[in-house]
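A.B. asks: based on what follows, work out the 3D shape:
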Amino acid sequence: MPWDRTQFTTPPRRRIAGQAVLIHPQDRTVLLLELAHHPCLALPGGHSRSDEEPRATVLRLVRAQLGLALPFTGADLATVDYSRAKPEAGVCEGYNFVFARELTLAQAVMARPHEAAGPELRAIHWVRVAELPTVCADYHVRRVTEAASWLADAASAVLLNNGALA
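C.D. replies: As a prediction, the model looks like this:
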């Protein structure tokens, strides 16, 4: 039987995103964004551009959204979360690379909505991990929880599938 190359000529569409779990050094709260188009609070970061690796996405968007130039490296990768496609909503499958950092006190104080983010970014909020279910979508709660646990334990990265351990 010949090798089927149809997937090579028409691969499925995919979204790639880079997100940041940023922890306040004094009270261990997590920085979340209030976005105009989101019904709940969201992590800093967002979709990667074409030919942009997720780490570069996080660097670019955290700077644009919060005015912070944080030196994310591969060692900061806390988890990768696969999200299934939702054809009824016009959403293709995606991979979310979640990086985690404990900020310095100076960085936490400097974090604020940056003008480069435009009017879409309404505010930032520091939220306790225990309060996440009241302000975030379930998949964000799981991403933050896994990343915060990874940061506390200095463990290896965790692979998630739609927010659940894979």
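
A.B. asks: C-alpha only now, for contacts and for neighbours.
C.D. replies: Will do.

A.B. asks: quick check: closest non-adjacent residue to Cys92.
C.D. replies: Ala85 (4.4 Å; Cα to Cα, 6 or more residues apart in numbering).

A.B. asks: so who does that neighbour touch?
C.D. replies: Contacts for Ala85 (Cα atoms under 8 Å, 6 or more residues apart in numbering) come out as Val91, Cys92, Glu93, Gly94.

A.B. asks: one more: Thr29?
C.D. replies: Contacts for Thr29 (Cα under 8 Å, 6+ apart) come out as Ile23, Trp126, Val127, Arg128, Val129.

A.B. asks: pick the one among the residues you listed closest to Ser156.
C.D. replies: Compare each of those with Ser156 using Cα to Cα and the shortest gap goes to Ile23, at 18.1 Å.

A.B. asks: other SSEs contacting the biggest helix by length in the chain?
C.D. replies: Scanning the chain for the longest helix, with DSSP state H as the assignment, gives helix 138-153. Under the contact definition 3 or more Cα pairs under 8 Å, 6 or more residues apart in numbering; DSSP states H and E, helix 138-153 sits against strand 14-23, strand 77-83, strand 93-102.

A.B. asks: and this one, please, so the two structures can be compared:
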Amino acid sequence: MTTSPQDYTATLPRKRMGSGVLLRDPAGRVLLVEPTYKDSWELPGGAVEGDESPYGAAVRELREELGLSVVPGRLLVVDWVPPRPGRTEGVMFVFDGGVLGAAAAERIRLPAEELRGWAWCTSPEADARLSPLLARRAAAAATAAADGTTAYLEDGHRRR
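C.D. replies: As a prediction, this is how the structure comes out:
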């Protein structure tokens, strides 16, 4: 019996996807958000929903998390994250949100049920607030933004 391509693709493994945005201020600091549901901070972003593109998720998450209508730029990072206890493997995307001026930053509005706060962070401050995996991903995104490159990572580590 022959299986149609549509039937075959439905049998393939599915991966969890997330999308984030690297926003910077004029001084080069990175915007991080503090979730209510975990101890470490994150880049703005979240899960890619069914039938949603990673880019579309980035736009939606900026609107939902920060109340901002920002059009992200190019892709900075793709990071494959291996499974670990309590989490399936995933593919995470980080897009360039560009420089956010003071006027735009004043318009940030957080959903109180999801986020406690936000902050502009230097690289050492980001390293202290982010989990080690997210610190590696954020640093790679900042480097990619500065260099005009796109980085492929596995568990936050650059693969050449």
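
A.B. asks: TM-score for the pair, please.
C.D. replies: Here the superposed chains carry a TM-score of 0.87, computed using TM-score structural alignment, normalised by the length of structure 2; 153 aligned residues with a Cα RMSD of 1.9 Å.

A.B. asks: on that earlier part again, by neighbours, which of the contacts of Thr29 of structure 1 wins?
C.D. replies: Ranked by neighbour count (other Cα atoms under 10 Å), the contacts of Thr29 of structure 1 have Ile23 at the top, with 25 neighbours.

A.B. asks: pretty sure that residue is in contact with Pro44, am I right?
C.D. replies: No. Counting by Cα atoms under 8 Å, Ile23 of structure 1 does not reach Pro44; the two are 11.8 Å apart.

A.B. asks: which residues are common contacts for the two?
C.D. replies: Joint contacts of Ile23 of structure 1 and Pro44 (Cα under 8 Å, 6+ apart) are Leu31.

A.B. asks: out of the helices and strands packed on helix 138-153 of structure 1, flag the one nearest Glu34 of structure 1.
C.D. replies: Nearest of these (Cα to Cα): strand 14-23, 14.5 Å.

A.B. asks: the closest one vs structure 2, average distance?
C.D. replies: Superposing on structure 2 and averaging over aligned pairs (mean Cα distance after the TM-score superposition for structure 1), strand 14-23 of structure 1 comes out at 0.7 Å.

A.B. asks: spatially central residue for structure 2, please.
C.D. replies: Gly20 (1.9 Å; Cα atoms, centre = their mean).

A.B. asks: and the closest residue to that one other than its chain neighbours, how far from Gln6 of structure 2?
C.D. replies: Nearest residue to Gly20 of structure 2, sequence neighbours excluded (Cα to Cα, 6+ apart): Gly45, at 4.0 Å. Note on Gly45 of structure 2: its distance to Gln6 of structure 2, by Cα to Cα, to the nearest Å, is 31 Å.

A.B. asks: next one: Leu134 of structure 2
C.D. replies: From Leu134 of structure 2 to Gln6 of structure 2 the distance is 36 Å (Cα to Cα).

A.B. asks: neighbour count: the two, which is higher?
C.D. replies: Leu134 (19 against 8).

A.B. asks: what's the burial count for Met92 of structure 2?
C.D. replies: With neighbours defined by other Cα under 10 Å, the count for Met92 of structure 2 comes to 24.

A.B. asks: next one: Leu12 of structure 2
C.D. replies: The burial count for Leu12 of structure 2: 8, using other Cα under 10 Å.

A.B. asks: need the three-state assignment for it.
C.D. replies: coil (DSSP: H, G, I helix; E, B strand; the rest coil).

A.B. asks: now neighbour count and distance to Glu52 of structure 1 too, for the contacts of Ala85 of structure 1, in JSON lines please.
C.D. replies: Listed next are the contacts of Ala85 of structure 1 as JSON lines, based on neighbours: other Cα atoms under 10 Å; distance: Cα to Cα, whole Å:
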{"residue": "Val91", "neighbour count": "14", "distance to Glu52 of structure 1": "20"}
{"residue": "Cys92", "neighbour count": "15", "distance to Glu52 of structure 1": "18"}
{"residue": "Glu93", "neighbour count": "16", "distance to Glu52 of structure 1": "17"}
{"residue": "Gly94", "neighbour count": "18", "distance to Glu52 of structure 1": "15"}
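
A.B. asks: if anything else comes up later, I'll come back, but that's it for now.
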